[in-house]
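Novice: Okay, predicted coordinates and the sequence, questions at the end:
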Amino acid sequence: MKKLQVLMVDDDWKLRNLLRIYLSKEGFDTVEAADGHEALLKIQNQSFDLVILDVMMPNMDGWQVCQSIRKTQSVPILMLTALGETKEKVQGLELGADDYLTKPFDPDELIARVHALIRRASTVSSKQMENDVLNFPSLIVDRDGRQVFVHHEQIELTQKEFDLFATLAINSGRVLSREQLIEKIWGYDFEGDARVVDIHIKNIREKLKKSGLTYNPIQTSWGVGYKFDTEVKKS
């Protein structure tokens, strides 16, 4: 069986070496990048199952690297940060990171988060529905192809954005709480901030509006969560 590939991006070679030791013991193949530019070159030429990305790096920080990766790929990204501020973590989530871990970290927690991210990435939310394609006014959700079309033009969603959008569409008309969405998309063992759902919803709405969709299909149920509304409502 082919080993899973993990790209480790950090300018500190000592930390990269520790990560390599931890991950190798778990059976992962590891590839190292000492800075953001090297990481992006490797991602262009090789497929990875996970990226572990440090925030504080010279020349090109982790947020910039994350943003660049998300333009073309939905590979899970685990951010390593020495910053404990919530606003810093929220910034990473807004740019497309899937999870974060504050340094110094416990090796067991690192491995647990790595396995959780890879497990979630391999779970296809489309198993929850029978229809391959969902059709709405000016909007198509192709759950088998993991694509969303507005006016027959594809819009680019990250892996988690698609999973979230498809889950809401599958359960059209039903209000899903943030906790339910987190359990379905991120898994029951997710320990991050529940606001990750709000951040992804905000990004999806902006992309749909920018694509020319004249209504907002994701409605907020205040104090509860969100629902996919099949009725056409103006944005």
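Specialist: Looks like it arrived, so ask away. Numbering: from 1, shown residues only.

Novice: all contacts plus neighbour counts: C-alpha atoms, from now on.
Specialist: Fine.

Novice: which stretches of the protein form helices?
Specialist: 13-25, 36-45, 62-70, 86-94, 107-122, 159-170, 178-185, 195-210 (DSSP state H).

Novice: Buried residues in the third one, which are they?
Specialist: Residues of helix 62-70 classed as buried by neighbour count (16 or more other Cα atoms under 10 Å): 62-63, 65-66, 69-70.

Novice: ok, now the fourth one?
Specialist: Of the residues in helix 86-94, those buried under the neighbour-count criterion (16+ other Cα under 10 Å) are 89-90, 92-94.

Novice: out of these, who's nearest Ile199?
Specialist: Glu94 (6.0 Å; Cα to Cα).

Novice: State the distance from the closest one to Ser125.
Specialist: Distance, Glu94 to Ser125, by Cα to Cα, to the nearest Å: 21 Å.

Novice: ok, now Phe28?
Specialist: 25 Å.

Novice: neighbour count winner among the two?
Specialist: More crowded of Phe28 and Ser125, by other Cα atoms under 10 Å: Ser125, with 20 against 17.

Novice: Next up, the contacts around the more buried one.
Specialist: With contact set as Cα atoms under 8 Å, 6 or more residues apart in numbering, Ser125 has these partners: 163, 166-167, 184-185.

Novice: farthest pair in these?
Specialist: Ala166 and Lys184 (11.1 Å).

Novice: neighbour count winner among these two?
Specialist: Ala166 (24 against 16).

Novice: Hmm, Val141 and that one touching each other?
Specialist: Yes. Ala166 is in contact with Val141 according to Cα atoms under 8 Å; the separation is 7.0 Å.

Novice: quick check, nearest of the buried residues of helix 62-70 to Gln46?
Specialist: Ile69 (12.7 Å).

Novice: so who does that closest one touch?
Specialist: Leu40.

Novice: Pasting the second one now:
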Amino acid sequence: MNETATVLVADDDSDIARLMRDYLEADGHTVLIANDGRATVETLEQHPVDCVLLDVMMPNLSGFDVLRRIRETTDVPVLMLSALGGDSEKLRGLGLGADDYIVKSASPSEVVARVRAVLRRAGQARPAATAAAVLDYGRLVIDIGAHEVTVGGVPTPFTAREFELLEHLARHPRQILTRDQLFERFWGEFGDRHSLTVHISRLREKIEEDPAHPRYIVTVRGVGYRFEGEPRR
């Protein structure tokens, strides 16, 4: 039995919104509906939610604009739902901090399964109590307990998924982690394969002096990634 979650369905197509509400409620969730971008922002300001199913093409702020606003204040899981299935739209959504990108041709049951998966991952995203409190790589310092990262002494904001991915890489220095291993750990059975590439790129932009020639997160061609360096004791 899944824990009940509150899911905000943001879609200007009332038929789709009602259909998703019916399927999500049948899965045990409480559902809120917003029919345009501004209503979505207002609903999020007024109600705590556990997940947002966000249409890209909406009036009064697009889904991309709404996602930017969401990521200014919260790491709530967001799944983009769009009739646009091109790589550029997917990369844009994932690059702005979406947890998943779903094309509207997907069946309602698949959408519900992907909502369930992202909620499960969000619930599991907690550092172990016995984990090292701080990973100090000199210029890069990851404070596990405080959920903070400083780069060159400057606090740097990370989404929850970015922080979890960086922590996992940093806990396995000099160890090759394959793309399949990382995708399965952080996205599970569902999700877009572009997600890992986009998140690695975002990490490099935040922690590397030269993202095009990374010092910390190195690509092992054809295999995956390796975190370079050893943490200070």
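Specialist: Everything's here; your move. Nothing here was measured: the structure is a model prediction, and the numbers come from that model.

Novice: thinking again about what came up before, among the buried residues of helix 62-70 of structure 1, find me the one that's closest to Gly225 of structure 1.
Specialist: Arg70 (25.9 Å).

Novice: Mutual contacts of Ala166 and Val141 of structure 1, please.
Specialist: Counting by Cα under 8 Å, 6+ apart, nothing touches both Ala166 of structure 1 and Val141.

Novice: residues of stretch 172-187 of structure 2 that come out buried?
Specialist: For stretch 172-187 of structure 2, burial by neighbour count (16+ other Cα under 10 Å) applies to 173-174, 176-179, 182-183, 186-187.

Novice: roughly how far apart are the closest residue to Val124 of structure 1 other than its chain neighbours and Val197 of structure 1?
Specialist: Closest residue to Val124 of structure 1 apart from its sequence neighbours, by Cα to Cα, 6 or more residues apart in numbering: Asp163 at 7.8 Å. Shown here: Asp163 of structure 1 relative to Val197 of structure 1, a distance of 11 Å by Cα to Cα.

Novice: now Lys71 of structure 1
Specialist: 20 Å.

Novice: and what of Leu23 of structure 1?
Specialist: Taking Cα to Cα, one finds Leu23 of structure 1 at 29 Å from Val197 of structure 1.

Novice: So for the two, which sits in the more crowded spot?
Specialist: Val197 (23 against 19).

Novice: Find the residue closest to that one in space, skipping its chain neighbours.
Specialist: Arg178 (6.4 Å).

Novice: you'd agree that neighbour is up against Val224?
Specialist: Yes. Between Arg178 of structure 1 and Val224 a contact is recorded at 7.4 Å, counting by Cα under 8 Å.

Novice: closest to Lys209 of structure 1 among the buried residues of helix 62-70 of structure 1?
Specialist: The closest of the buried residues of helix 62-70 of structure 1, once distances to Lys209 of structure 1 are taken by Cα to Cα, is Arg70, at 19.1 Å.

Novice: give the contact list for the residue nearest in space to the middle of structure 2.
Specialist: Nearest to the mean C-alpha position of structure 2, counting by Cα atoms, centre = their mean, stands Asp99 at 3.3 Å. Asp99 of structure 2 makes contact with 77-80, 118, 195 under the criterion Cα under 8 Å, 6+ apart.

Novice: Go again with 6 Å.
Specialist: 77-79 (Cα atoms under 6 Å, 6 or more residues apart in numbering).

Novice: export the residues you listed to a markdown table and tack on neighbour count and distance to Arg204 of structure 2?
Specialist: Compiled in a markdown table, the contacts of Asp99 of structure 2 are given as follows (neighbours: other Cα atoms under 10 Å; distance: Cα to Cα, whole Å):
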| residue | neighbour count | distance to Arg204 of structure 2 |
| --- | --- | --- |
| Pro77 | 24 | 22 |
| Val78 | 26 | 22 |
| Leu79 | 26 | 23 |
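
Novice: Mind putting those into a markdown table with distance to Ala122 of structure 2?
Specialist: Shown next, in a markdown table, are the contacts of Asp99 of structure 2 (distance: Cα to Cα, whole Å):
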| residue | distance to Ala122 of structure 2 |
| --- | --- |
| Pro77 | 7 |
| Val78 | 11 |
| Leu79 | 13 |
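
Novice: Out of these, which comes closest to Ala133 of structure 2?
Specialist: Pro77 (25.3 Å).
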